[in-house]
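> Attaching a predicted model along with its sequence, questions to come.
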Amino acid sequence: MPRHRTPPIRTVSTRRRAADPLEEPPSLNLETGMANDQLVGDTTSELVREASVSSMHRQQEDRVDFGEELRRLQAENSRLRAERSFSSTMLVHEAPLLPYDGKSEWEEYLTHVEVVSTLNQWDEDRKAQRVASSLRGTALSVLNSLPIRDRTQWIPLTTALSQRFGQEALAPKWHAELQSRRQRPGESLVDLSNEIEKLTRLAHPGWPDFCKNQIGVRAFLGALASHQIRGIVAAAAPVTLHDALYRAQLVEASMRGCDGTREGCYECGQKGHYQNRCPNKKKEN
């Protein structure tokens, strides 16, 4: 006999699917008896896959960020090495500072210090350190007389050196040398003029230029060894020391001859001596 089969229970969803012939009913898993288990498993796998993909993306982004940060650090290190190498080169090739022993003019050396410090971009502390390390001879004794804290300070150091070697303190000395200056045997008019100009500037610091010119002209005429050159130049009444030198050179050239080949004494015309050592002049005196 045929076995009687119980018809399946028709629910609302099955009736709806039955009414819609295009929609196929989901296949039931006979082992579990529920179709939703497969859907849940597929959804879980999809979520796990998406989480894994997002994790991989984050790891890649982290690696990209780390690579950018590494490149930035490498570029910064290269820049710092280049700056350090440039600074070392500048220090090696900085302008040197000449030593000072107290025998030359302090104002001239101070001008040299200012020029070198401007080229090397030194501040006052650096200038004081370099000047203190450049002192020699009697100037070094001035450094030794200062307190330890003032030896590398710009204002105390330069003040002490100015008081010792500045021209204002030595003005009487230069004035005495200017009054007693005479033309040496064989000394040219140019050398004599330069020496007179220097002594005038040292003996009268801060004086107006026209006063220095008058004093320089008077000292130059008094220092000339030739009385003839002195009289002719004084009669021309030169205003500046350079004017007096120019006129003295013209007179000297005319006394030697047009070609400048005459040699010997201007007083007696004989060779072998100059006018300041002329024996005939001494006999007349």
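Okay, I see it.
> hey, let's count contacts and neighbours off CA atoms from now on
Noted.
> mind listing what P99 touches?
P99 makes contact with S134, L135, R136, according to CA atoms under 8 Å, 6 or more residues apart in numbering.
> Second structure for comparison follows:
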Amino acid sequence: MSHGDLYCHNDSKYHKPATYDGSTHWQDYLVHFELLAEINHWDDHQKALELATSLRGAAQGVLSDLHPDMRRNYRSLVNALASRFEPENQSELYRTQIKSRLRKRGEPLTELAQNIKRLVRLTYPTAPLQVRELARYCFIDSLNDSELECAVFQAKS
């Protein structure tokens, strides 16, 4: 196999990553990207190239801030994007959003639950799964309906 064949995208098994423009959560995109990298059997060099070429808008702007060698280094690129789009000091903001999150009128419970689970994961990204189960209690508190809160709590106990 020649070097050119290694990166051929004409293979019917090639899965192209979605683009990333910084408007959605970086960790969500990174999970998607790394799963595709595994499916496509990319090494770190190929992952860096694929990630760099999938960036758009504000995310693409991160590339120009990096030294050219770092643009081709997967770890450096991931760290630069994480630093820009998921800064560590955001956990307090997410914690505040969790505390103030109430169910909107007519909002489906599944949508509310998913939103709270995401906020908990963003607030406590390194916490064990058991700790992140507190999302359940945050969800119950956010229902903004004492009868519904009681029913959900009893159903899950």
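On my side now, so go ahead. Here the structure is a predicted model, which means the values were calculated and not measured.
> where does the TM-score land?
TM-score of the superposed chains, computed with TM-score structural alignment, normalised by the length of the second structure, equals 0.81; 152 aligned residues with a CA RMSD of 2.5 Å.
> how about the aligned residue in the first structure for R72 of the second structure, secondary structure?
Using TM-score structural alignment as the criterion, R72 of the second structure maps onto T152 of the first structure. Following DSSP: H, G, I helix; E, B strand; the rest coil, T152 of the first structure is assigned to coil.
> Starting from D125 of the first structure, give me the distance back to T152 of the first structure.
7 Å (CA to CA, to the nearest Å).
> again, but for D191 of the first structure
From D191 of the first structure to D125 of the first structure the distance is 40 Å (CA to CA).
> circling back: for T152 and D125 of the first structure, work out which one has more neighbours and name it.
Between T152 of the first structure and D125, counting by other CA atoms under 10 Å, T152 is the more crowded of the two (22 against 13).
> so the more buried one touches E124, yeah?
No. Using CA atoms under 8 Å, T152 of the first structure is not in contact with E124; the gap is 9.4 Å.
> give me the number of residues near G67 of the first structure?
By other CA under 10 Å, neighbour count at G67 of the first structure equals 12.
> cool, and V78 of the second structure?
Residues within reach of V78 of the second structure, counting by other CA under 10 Å, total 17.
> Can you name the helix or strand that the residue most central in space within the second structure falls in?
Centroid-nearest residue in the second structure, with CA atoms, centre = their mean: D28, separated by 1.8 Å. Under the criterion of DSSP states H and E, D28 of the second structure resides in helix 26-40.
> which residues of the first structure does that helix align to?
By TM-score structural alignment, helix 26-40 of the second structure lines up with residues 106-120 in the first structure.
> Superposed on the second structure, what's the mean shift for that stretch?
Compared with the second structure after the fit, stretch 106-120 of the first structure shows a mean deviation of 2.2 Å (mean CA distance after the TM-score superposition for the first structure).
> Give me the residues contacting that stretch.
Applying CA under 8 Å, 6+ apart, the external contacts of stretch 106-120 of the first structure come out as 94-97, 100, 123, 127, 131, 161-162, 165-167.
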